[in-house]
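Q: need a 3D model of the following:
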Amino acid sequence: MFKDNPLLAQLKQQIRETIPTVEGVVKATDKNFGFLQTDNKKSYFISPPFMKQLVHGDRISAVVRESNGKEAAEPEELIEAALDTFIARVKFVDSRTKVIVDHPLINQALNAKVIKDSGFSIKEGDWVKARLIKHALKEKHFQAEIFEYVAENDDSFARWKATTAKHQLAWDQPEYEAELSLLDPSAERRDISNELFFTIDGESTKDMDDAVSIVAKDEGWSLKVAIADPSAYLAEGSALEAVAAKRAFTLYLPARTVPMMPSKLANEKCSLLAGQERPALVCEMTITGSGELLDDARFYLATVKSGHRLNYTQVSNFLEQNNEEFSQDQALQLALRELEKMSQQRHQWRTENTSVFGDQSDYDFVLDNKGRVIDIVCQARRAANRMVEEAMIAANVSGGRYLDKHLGFGVFACHSGFKPEKVDSLIELLAKFDITADKDQLYDLEYFCQLRRTILATNNKRLDQLVKRHFNFGIYSEQCLPHFGLGEAKYATWTSPIRKYSDLLNHRLIKCALAGEQPSSPLTEQLTEHLSEYRKRHKFAEREMANFLYCEYFAEQDATTCLDAEITNVNRGGLNVRLLASGAPAFIPKTKLAAKDQELTIESELGYIATGDLQYNLGDTVSVRVVEVKKLQQTIIAALCE
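A: Reported below is the predicted structural model:
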């Protein structure tokens, strides 16, 4: 008698209209429940039965019901699905094909099928690419379609292949079988192959794209930086260039480098191998005895021949330990010592006049032949690293000045300092540390640098880290805008054309200026977005791959070992830290910072957590031990050592 009763339907609608609704994004947990977070940051509990219809990241509308004084969200409508195309692993349940999404907070197995005429077969544990074609909130169940094969379950580098596929990046070097020859063999190049140039790189580096030469002069040095010239082989608009443009950068994954250019070009034709003549673009600079880079740099095409293939470790050992390395070559010894003196003076000048940041160690993963981590080696920044860094920064400053002067445009690396929307909170923050800042001057390069030096002079790591939260992102620009992060008015990188497409473009522009040509700007809005997008993809892929390897490594380590760690972030849940010996990120929950009867004061905006007489600050070094490794979430849980 109640079926299709219009009065009942009207009553239901009236009741429905009295129940509040909200819209937000689903936040899953590593349990079975989740939360709906609204745009105004309010959270509503989602019970396990409802979470079976949802995926972390879904945007939904929901009704809010109250029970025993607690509010909970009941999903009503899917607004935007979090999943579209994704990487997953194959799982068979009662002969039915399912996939497990490669995401730390998506753990349900989704029904799946391979597209018709795919040309591949799948096995348990294989890695695939799939797309979601049905969502449980709309059609009562999830359904995915497998359309691409990624890697076999037992492939030692399956995780690397899956990570690059996930971020739509290449896994291997570009294929290129044709012979490479100079586009213009008759181009006029200065022959400086008899001058003492040398390369300093990592021990395993093959694409050596920079060599330096230095001579002491009255009151300073003459520094020459020779950069490999792939544009001498790479025709503008060619298929090979298109590949380089698409890749944008060489990808540096842990234990795996994916080059932007084929090895035939990067590691052979262009690599500045010792004893081999190579075409190069050279920048000749004058640096004063106080470390100032004069505005008199000269660029020219040249033929160079590196006399020595050196690595960071042997050069640093020679300079720091005064050993007998290179004892048979007095000229090389003298050149290395002069380069060290120049870099020290140059760094000192930049410290006093621009903006500098502290050294960060690099970390190398050592793998066995099955892709398992057997060691993590900390590569501290040493004398040789700083020497090369200072030489390249000087060359890139000179490149920015040259392009701005001769063309008025280029591919400039720019950084605008602080985010405008965060300036007010920055001023409030600085005031709490007794530093007064002028809001109107914060967009002035010189004022920004002076403020940075003032902050560094306090020797307060917490303040330094808090201020960095207000920094803007770096961008590429055809206009010569300042690079506040480096404290330079003009900065255009051109020293890695084998590894960065933007540097290759600047090579071409500098060469056009040398030839007296008037090229058009290559940096379109579309290309600018492409470069920025791929820089982000590389960063995410590198971080994701490193976190996976860190979890694999620490899952096998002794949990009683105490390790030094630096506090990198403070939030309401606890402390993020970085293990100094390995670089691994870890998290210390607030429950492990104090006993249940102790009160915690959490001031994330001021960068500290306090309990009793103890205070843990951003930048502090603490002693911790690993207590749990959550491989699925790629998270390492740590606790303070007693």
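Q: please count neighbours and contacts with C-alpha atoms only from this point.
A: Fine.
Q: who's in contact with the closest residue in space to residue 624 that isn't next to it in sequence?
A: Nearest residue to residue 624, sequence neighbours excluded (Cα to Cα, 6 or more residues apart in numbering): residue 640, at 4.3 Å. Neighbouring residues of residue 640 by Cα atoms under 8 Å, 6 or more residues apart in numbering: 588, 592, 593, 622, 623, 624, 625.
Q: that's a strand at the last one, yeah?
A: Read that as residue 625. Yes - under DSSP: H, G, I helix; E, B strand; the rest coil, residue 625 sits within a strand.
Q: in stretch 315-334, what counts as buried?
A: Across stretch 315-334, burial judged by 16 or more other Cα atoms under 10 Å covers 315, 316, 317, 318, 319, 332, 333.
Q: again, but for stretch 83-102
A: Buried residues in stretch 83-102, defined by neighbour count with 16+ other Cα under 10 Å: 83, 85-91, 97-102.
Q: filter the residues you listed down to just the ones in strands.
A: Those of these mapping onto strands are 85, 86, 87, 88, 89, 90, 91, 97, 98, 99, 100, 101, per DSSP state E.
Q: okay, those residues in TSV with distance to residue 600 next?
A: Converted to TSV, these look like this (distance: Cα to Cα, whole Å):
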residue	distance to residue 600
85	43
86	40
87	40
88	40
89	42
90	44
91	44
97	48
98	45
99	42
100	39
101	37
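Q: for these, which one is nearest residue 131?
A: Distance to residue 131, by Cα to Cα, is smallest for residue 85 among these, at 4.2 Å.
Q: show the contacting residues for the closest residue to that closest one other than its chain neighbours.
A: Spatial nearest neighbour of residue 85, excluding adjacent residues (Cα to Cα, 6+ apart): residue 131 at 4.2 Å. Contacts for residue 131 (Cα under 8 Å, 6+ apart) come out as 83, 84, 85, 86, 144, 145, 146, 147.
Q: helix, strand, or coil at residue 131?
A: strand.
Q: would you mind measuring from it to residue 434?
A: 54 Å (Cα to Cα, to the nearest Å).
Q: same question for the longest strand anywhere in the chain: list its buried residues.
A: Assignment by DSSP E gives strand 298-311 as the longest strand of the chain. Residues 299-311 are the ones in strand 298-311 that count as buried (16+ other Cα under 10 Å).
Q: one more, for comparison:
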Amino acid sequence: MPKDHDKNTETLKNETPKKKSRGKKQSGVVDPHAEREAARYDNPIPSREVILGLLDAAEGPMGFEQLTAALQLEDEDARIALQRRLGAMQRDGQLMANRRGKFGLATRMNLQTCRVIGHRDGYGFAKPEEGGDDLFLNNRQMQRVFDGDKVLAAIIGQDRRGRPEGQIVEVLERAHAEIVGRYVEEGGIGYVVPHHNRITAHLLIPPKRKKKAKPGQVVTATITDYPTAILGAKGEITEILGDHLDPGLEIDIAIRSHGIPYEWPDEVLAEAASLRDEPTPKDKEGRVDLRQKAFVTIDGEDAKDFDDAVYCEREGQGFRLWVAIADVSHYVAVGSAMDEEAAERGNSVYFPERVVPMFPEVLSNGLCSLKPKVDRLAMVCEMSIGADGQLLDSVFYESVIHSHARLTYTEVGTVLAEGTHPDVKQAYIPDLMRLHDLYKILRAARDRRGAIDFETTETRIVFNDERKIEAIVPVTRNDAHKLIEECMLIANVATARFLDDSGIPALFRVHEGPSAQRLENLRAFLGELALDLPGGETPTPEDYQKVLALTGDREDGHIIQTMMLRSLSQAAYQPDNGGHFGLHYDAYAHFTSPIRRYPDLLVHRLIRHLIRSDIPLQQVRRLPGVSALKKSSIYPYTAADMSALGEQCSASERRADEATREVEAWLKCEFLRDKVGEVFSGVVAAVTNFGIFVELADLYIEGLVHISALPGDYYQFDTVKHRLIGERTRRVYQLGTPVVVQVARVDLDDRKIDLEFPDSDGVSSEGEKPAAKKGKPKGRSRRGAGKPGKKGEGQKKAEGQKKTQPAAKKATKKSPAKGRRGTRKRS
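A: Below you'll find the model as predicted:
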């Protein structure tokens, strides 16, 4: 392929193939990066660093002719290359061209490269990529951009709340090529109302571009003209997803609105079709044969892909544990079509009764599924574990296994509790009991280590034949779930130690402790409940666990757990080992699911590289006849590559979480549509300045009692203590307060559930009403409003407005808080 200038940053228009260097001197400028540029381009020009240094030293912006003269570029090819480089530097936010077409440093022109964050009320924020305070963008600024766009923004002052206010100077990169939403026609004019609640601008659809869409249908529209400061965006309908309440439509919408790749490119399908149904004899060569060991898989009843199998034996007072993981890296070569598509997807996405896999089914449900009674290739982590549950040593190797049985959590849980199950062969029971004994010592070691153990409730949505929700039921975790979880955890720890010792750039799973601000907020909340988090400015996981141990018998225990969980940061993939705060590990990496997580595949590739290299390592097993492979063919990644891949995989993980939460919220709203007017008991799960979120008992669904629907009074929001207090009645609504509520309104489009109190103050007679406290609480006043007016007014300040209605059936501007979700069995 031609090595065009700066093609690594973004595809350039009007590119021409490279020409062989004519041997002519391109520049008299001394470039410290000349060798790098010469290695990348046949006709090199001065590097970006030289151009940035030249502009930094200049008295002001420079025109193109001034730059070519200063860089001594006379050859026409070099001038064209400079034009491309300047364009790429503009797109990356390094340079800015003024109205006269002169180039200057973005930093010198008081500009920042930012990502746009839209708000459902029409305004937004510009988040600087290099850190710092977000810039407020008013509605007029947001008219020309969408949520996620990359922009150059300048600070132009402060808004009314003292926040830095920004002005968009240039749009560098568009985040959306398509918009998913509902097609609407008014007065002969058609437009798409975006489903994404952070995109508020409508997409105009000219009559000839609406295809066969009918008003009310959900569609996908390609953006043909992006918005400007004057004109709105235009588009063309390219796909009709269906009518509003079609079964499964909510998943199609989430997939498209969040940009989740769901169609396989032809190249991927061709590669998948070339794979055999079973491993060949050649595939099995040079591998450790473990087919005689009684590996079993333990998964849920509805699982289709089995990516891990386990087996253990007694070893003195301790155990020897084998964790076999499907060897995806054997079938997916670096740089192949399947590899590039998997990197783009980042992970499989699990929706209720539907999966968007990271790999085609020939791998995920076939060759890389450890099905029973067939040979499968696996990467094995073999570990020696002491009687105290400590990892003594580990070794990694490529193997062939033969799973002896496909078992379920229910079957194994019954065996562990009762000693038998009609569907489990007697021959497997001693092996399962050994695994259970191993689990007990690993669990005891976890307790001594002080890892945080959040006992959250995972729910499962049960559908009827028409794919309507029949029930929302909690998923009970038995010892079989916990057994597999502990086996996976210790395998991931062994992997992280191995990667750390190798000194080669790799991806770790990093979970940092709480920030100072979150810690302060948590302590203020706990203080109101007569609880204290020890540890000073740097609490440890043991300190968190001490508090959790005190909440087991409390009615508000799960609320306390939720607040403690919210104080922690989200785990991410990083090349620098920062440890795992929640699990209290010094090093942690993901090894156990390469079929559904791309970071795990990268880890497997590094392990294979180390197995087949000449590096003397104790943690790998090599067999005679196994040829060493070049690093470039197995693991060609640099530290910069790992950093970029870590950010990409962390982002795709967040994207999947947001999409699945959105679908669950939609389904729960649909479930409550037929229950408007019904009364439920619940508990206050969150308190805001515009009302209280209540979790409905046994349904694990949250809805909002708007501040205007609280009993007649003015209410002040105490930000520190997370409560609303009535000025006159001193009535208190705070986290954990038991209440009785009625479903007032359900909005499927905005995924919002409005609740109200059917009588009195809503406090449950079964719960103790919080005692009124004297004195004015801290915090800014947020009073109950009258009947909310147009959309958005419900959350604004309402000082001075007298409350006239005991309740108002008004949707709020904030979507309902998510239902509590547990963690999957794999950590």
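Q: can you calculate the TM-score here?
A: For this chain pair, the superposition-based TM-score is 0.79 by TM-score structural alignment, normalised by the length of structure 1; 588 aligned residues with a Cα RMSD of 4.2 Å.
Q: where does the longest strand of structure 1 end up in structure 2?
A: Strand 298-311 of structure 1 corresponds to residues 395-408 in structure 2, going by TM-score structural alignment.
Q: that stretch: end-to-end distance?
A: 28 Å.
Q: for that stretch, what is the distance to the chain centroid?
A: In terms of Cα atoms, centre = their mean, to the nearest Å, the centre of stretch 395-408 of structure 2 is found 30 Å from the chain centre.
Q: please apply the same query to stretch 372-380 of structure 2.
A: Using Cα atoms, centre = their mean, the distance from the centre of stretch 372-380 of structure 2 to the centre of the chain it belongs to is 31 Å.
Q: give the buried residues for that stretch.
A: So, applying 16+ other Cα under 10 Å, buried residues of stretch 372-380 of structure 2: 372, 375, 376, 377, 378, 379, 380.
Q: the last one matches what in structure 1?
A: Under the alignment by TM-score structural alignment, residue 380 of structure 2 pairs with residue 282 in structure 1.
Q: in a helix, its match, correct?
A: No - assessed by three-state DSSP, residue 282 of structure 1 does not belong to a helix; its assignment is strand.
Q: could you grab the helix/strand/coil label for the closest residue in space to it that isn't next to it in sequence?
A: Closest residue in space to residue 282 of structure 1, ignoring its immediate chain neighbours: residue 226 at 4.4 Å, by Cα to Cα, 6+ apart. At residue 226 of structure 1, secondary structure determined by three-state DSSP is strand.
Q: quick one: map residue 226 of structure 1 onto structure 2.
A: Under the alignment (TM-score structural alignment), residue 226 of structure 1 pairs with residue 324 of structure 2.
Q: returning to what we had before: for the buried residues of stretch 315-334 of structure 1, could you give me a markdown table that also reports distance to residue 29 of structure 1 and secondary structure?
A: Formatted as a markdown table, the buried residues of stretch 315-334 of structure 1 follow (distance: Cα to Cα, whole Å; DSSP: H, G, I helix; E, B strand; the rest coil):
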| residue | distance to residue 29 of structure 1 | secondary structure |
| --- | --- | --- |
| 315 | 49 | helix |
| 316 | 47 | helix |
| 317 | 49 | helix |
| 318 | 52 | helix |
| 319 | 52 | helix |
| 332 | 59 | helix |
| 333 | 59 | helix |
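Q: so which of those comes closest to residue 567 of structure 1?
A: residue 316 (29.2 Å).
Q: surely that closest one touches residue 384?
A: Yes - using Cα atoms under 8 Å, residue 316 of structure 1 makes contact with residue 384 at a distance of 5.1 Å.
Q: how about residue 497 of structure 1, what's its partner in structure 2?
A: Match for residue 497 of structure 1 (TM-score structural alignment): residue 594.
Q: and its match, helix, strand or coil?
A: Residue 594 of structure 2 is classified as coil under three-state DSSP.
Q: number of nearby residues for it?
A: Residue neighbour count, defined by other Cα atoms under 10 Å, stands at 26 for residue 594 of structure 2.
Q: ok, now which ones touch the residue nearest to residue 282 of structure 1?
A: Per Cα under 8 Å, 6+ apart, neighbours of residue 226 of structure 1: 210, 211, 212, 280, 281, 282, 283, 304.
Q: now residue 221 of structure 1
A: Counting by Cα under 8 Å, 6+ apart, residue 221 of structure 1 makes contact with 214, 215, 286, 287, 288, 289, 342.
Q: might you report the residue contacts of the aligned partner of residue 345 of structure 2 in structure 1?
A: Using TM-score structural alignment as the criterion, residue 345 of structure 2 maps onto residue 247 of structure 1. Contacts for residue 247 of structure 1 (Cα under 8 Å, 6+ apart) come out as 169, 170, 260, 534.
Q: who wins for most neighbours among the residues you listed?
A: Result: residue 260 is most packed of the contacts of residue 247 of structure 1 (other Cα under 10 Å), 27 neighbours.
Q: quick one: map that one onto structure 2.
A: In structure 2, the residue paired with residue 260 of structure 1 according to TM-score structural alignment is residue 358.
Q: these two touch, right, its match and residue 338?
A: No - judged on Cα under 8 Å, residue 358 of structure 2 makes no contact with residue 338 at a distance of 9.1 Å.
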